[in-house]
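Asker: Compute the structure for the input listed below.
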Amino acid sequence: MMKDRYAAFGFSVPKYAKHTCSFHNLCDKNTIRTWNRKRFFSLLVANKRTSLVARRVMDTTTSYVTLERIADLVICPNCKNSLVSENNRKLTCLCCRRIFFQDPSLGYLNLCIDNSSGYRPLQQELFKNPVTSFLYERGWRNNFQSMGYTLKEEVKLVTDYFHPKNPDVLVDLSCGTGYVTRKLAKTRKYSRIIGIDLSENMLKEAYRRMLLEDCDLFTLIRANVSCLPVKDNVVDALYCGAALHCWPKVQDGLAEMYRILKPDALVFATTFISNYSPAFSRCNAYRFFTKKELEWLFKSRGFRQVNVQILKSPSIMQFVQSAIIRCCK
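Answerer: The predicted model follows:
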C-alpha cells in the first residue's frame, strides 16, 4: 500500500525506509530524523528528471517512423489509389481524399479498414490480446524451437535465402512483435523494410522493442493480409513467419502476396503442418496444413519453384510439425 502511495507522487520508496511508517507521517519529525531530508528530496527530483528525459526520448524517436520512406509503396486501403505524404505526419489519398495520420505514440501507420460488424475470427482475437503480445517473444514464438529450429536459426535461413537476390524492398508479413524484422534490419542489406500486422498490441510491442534496441531501419504498418495497402509489383522479397495457420482466408492472403511482389521476387514462409487427416486440421482455431495442401495453395496462386520442407521434430511433437516454404513469383 505504501509503495502505491509513493508511486502516485512519481517516486519510489527508498530501500532504507522503515516499513512501519505510513505515508501520512512522511513529514513527521521522527521520520525526518530517520531519513536524510536531502536524500529524500534528491530522490524525488531524480525521479522527476528521469520521467522528463524519457518523454524527450519518446519525442525524438517519433521521427523513426518516416512516411516518406514508404509513400511511393503504399496505396489507400479504401479506393486503392496512391497516397501522398504531407509533412511526414500524414498520408492523403489523391482520389477519395481520405487522410491517414501517424500517431507518434503508437509507432505505426494504420492503413487498415476495420471490420464494421465487429466480428473477428478466433485467431485474430488471440493476437489482439495484450498478454499474447507481451509473451510472444518471451516464449510463445519459441514453439518452433521444439519443432526443429530456433528463432536465430530462422533468421539465418531467411538471410541466406534472400542474399543472392539483394532485395531493395522487403516485407515482413504478419510481423508480430518484429523479432525477425529487427534482425533483418540490423544486417543493413535491405534499403527499405516494412513490417505489417493486424494486431495493434503486437505492433505496439514491436515499436517498443525497436526503441529499446535503437533500430530505426524499418516501418510498421497495421493492415489486413487479405487487403494489403501496397502497390502492385513493388516488393523484392517477402518473409512470413509462423503466420499462415493464423490467417482466416489463406487463399486471399496468398493472392495479395502475389500481387505486391515483383516478377522473380522471393518468398520465405513458415507454418505448422499436421500428420493427421484434414478433418483434424480444421477442428481448432488454427489451420494445420498438409504438405500437398501447401504446395497446391501456392501453385494455384501462381507461385513458381514451390519447395515445402518438413522439419523433423521430437517424438513428443510428431502429430504437429513445422514447415518451411520457399518459392518465387
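Asker: For the rest of this, base every contact and every neighbour count on C-alpha atoms.
Answerer: OK.
Asker: Show the residue spans covered by the helices in the stretch 201-329 of the chain.
Answerer: Using DSSP state H, counting those that start in this stretch, the helices of the stretch 201-329 of the chain run over residues 250-260, 278-281, 291-300.
Asker: now for the second one, which elements pack on it?
Answerer: On a contact count with 3 or more C-alpha pairs under 8 Å, 6 or more residues apart in numbering; DSSP states H and E, helix 278-281 meets no helix or strand.
Asker: Likewise for the first one?
Answerer: When contacts are defined as 3+ C-alpha pairs under 8 Å, 6+ apart, helix 250-260 sits against helix 291-300.
Asker: longest helix in this structure, by residue count?
Answerer: helix 37-61 (DSSP state H).
Asker: got the buried residues for that one?
Answerer: Applying a neighbour-count criterion of 16 or more other C-alpha atoms under 10 Å, one finds 44, 47, 61 buried in helix 37-61.
Asker: And stretch 211-221, by the same measure?
Answerer: 211, 215, 216, 217, 218, 219, 220, 221.
Asker: And this one, please, so the two structures can be compared:
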Amino acid sequence: MAMAASPLLHPIPKLEFRKCPFLPLNSQFPPRLHFLPRHFPSSSTIRASSTVLMEPDVSTQQDQAKEVEIVACPVCYEPLIRKGPSGLNLSAIYRSGFKCTRCNKSYSSKDMFLDLTVTAGLKDYTEVQPARTELFRSPLVSFLYERGWRQSFNRSGFPGRDEEFKMAQEYFKPVEGGILVDVSCGSGLFSRKFAKSGIYSGVIALDFSENMLRQCYNFIKQDETLLTNSNLALVRADVSRLPFSSGSVDAVHAGAALHCWPSPTNAIAEITRILKSGGVFVGSTFLRYTSSTPLIIRLLRERTSQGYGYLTEEEIEDLCTSCGLTNYSRKIQQSFIMFSAQKP
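Answerer: The predicted structure follows:
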C-alpha cells in the first residue's frame, strides 16, 4: 500500500563499495568492503532516525556518509543501531555491536556469527524446539551434513549442488546485484557459492543452528577468496522471525529447508515481509508425493507421521500465493522440487 510523503522519510541510497577504514593495522582481518551511498533514487523509503547512521568520509574529512542497516530487532523489527565498523562481511560483523533503541536489547557476535534470535542473551529460560530442529543443531549432524548427508538427497531426485545452484541462479536473474539471504543455510553449501559468484552485493548465511554456522565458518576459512574478499556474513536467526527490516532484501534462498520448518506459513510470510517489491524467493524441498506416485503410497504417506512437513506441489503454490507472492514457477524431478515466487 502506498505511503503518504512525510518529512521523516528519505529515499534509500544506491550502494557502492569502498574500503572499510575501521580495522586496526594489526588486525587479523584484511580490509573489507562496506556499503556507502552514491545517490538517492526516488523509489523505496526508510526512517532516517533509526536506520541511517552518520560517519566521517576519510577521503575528504569534510563530507558525511550515511550507512543503511538492513538488520532489525527480531522482537519489534526496529532497525538496529550499530557500533563498530560498517560492512556486510565476517570481520565487520564480528567487531560490531548492535542495539535496538526501542526494546533496549543488545546483540553481538559469537564464534564469528551474529546472534539475532529473540532468545539471544537469555540466562535462565530454555525453549524446547521440535525434534527436527534440534537434530540439525547437533554437532555430529552439522559435521556430517556436507560430508555425505546432503549427497544422499540425489536418490530422491535432487540434481546435485552444482545443478541446483545453476537453477537457482536462473530464478535470481531479475535481482542480480542485490542482497541475498540464504535462510536455513546449514553448513553454507550454497551461501558460499552465492558469495563467490560475485553477482550479489551482499550474502547473509542464516541458520538457527549454531553448529551449522560454525561448520560454515570452518569451510570459509579454507577458502582464501571467501575469507578476504567477499561480502558474506553469518547470522543466527529463526526463519519465522527474520531479523531484517521490511522490504530490505532482494533475494531469499532456502535450499532443502521448507520440510524442516515448524511453521512454513509463518516462515514464508516472514520471507514475503522482508523482500523488496520485485524481490525473488527460491526454495527447494522434498515432495510428499507427485502425480506419478502410486495411489497406495500416497495414502500411506498421508496417514504416516514422518517427522518432517513434506508438502505437495499444490500446497506449496497455495502457500506462496496466500502469503502474497506471485509469478509462481517450479521444476520437479522425482520427489525434488525447486520453486520460485516473486513479491509484487
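Asker: thinking again about what came up before, can you put the helices of the stretch 201-329 of structure 1 in JSON lines and add distance to residue 152 of structure 1 and mean neighbour count?
Answerer: Putting these into JSON lines (distance: least, C-alpha to C-alpha, whole Å; neighbours: other C-alpha atoms under 10 Å) gives the following:
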{"stretch": "helix 250-260", "distance to residue 152 of structure 1": "25", "mean neighbour count": "20"}
{"stretch": "helix 278-281", "distance to residue 152 of structure 1": "28", "mean neighbour count": "14"}
{"stretch": "helix 291-300", "distance to residue 152 of structure 1": "24", "mean neighbour count": "16"}
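Asker: Could you export the ones you listed to a markdown table, including columns for distance to residue 244 of structure 1?
Answerer: As requested, the helices of the stretch 201-329 of structure 1 are exported to a markdown table (distance: least, C-alpha to C-alpha, whole Å):
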| stretch | distance to residue 244 of structure 1 |
| --- | --- |
| helix 250-260 | 7 |
| helix 278-281 | 13 |
| helix 291-300 | 10 |
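Asker: Identify whichever of those lies nearest to residue 107 of structure 1.
Answerer: Proximity to residue 107 of structure 1, assessed across the helices of the stretch 201-329 of structure 1 by C-alpha to C-alpha, is greatest for helix 250-260 (23.6 Å).
Asker: what's the mean deviation for that closest one versus structure 2?
Answerer: Aligned to structure 2 and superposed, helix 250-260 of structure 1 gives a mean residue distance of 0.3 Å (mean C-alpha distance after the TM-score superposition for structure 1).
Asker: That helix versus helix 291-300: what angle between them?
Answerer: 40 degrees (axes from the mean of the first three to the mean of the last three C-alpha atoms, to 10 degrees).
Asker: Which stretch of structure 2 lines up against helix 250-260 of structure 1?
Answerer: Across structure 2, the stretch matching helix 250-260 of structure 1 (TM-score structural alignment) is residues 264-274.
Asker: Same check on stretch 152-160 of structure 1?
Answerer: Using TM-score structural alignment, stretch 152-160 of structure 1 pairs with 162-170 in structure 2.
Asker: Flag every buried residue along the matching stretch.
Answerer: Neighbour count says stretch 162-170 of structure 2 has 165, 167, 168, 169 buried, by 16+ other C-alpha under 10 Å.
Asker: Now check residue 190 of structure 1 against structure 2: what is it aligned to?
Answerer: With TM-score structural alignment as the criterion, residue 190 of structure 1 matches residue 200.
Asker: next one: residue 180 of structure 1
Answerer: Checking TM-score structural alignment: residue 180 of structure 1 goes with residue 190.
Asker: What about that match, how many residues nearby?
Answerer: The number of residues packed near residue 190 of structure 2 is 21, by other C-alpha atoms under 10 Å.
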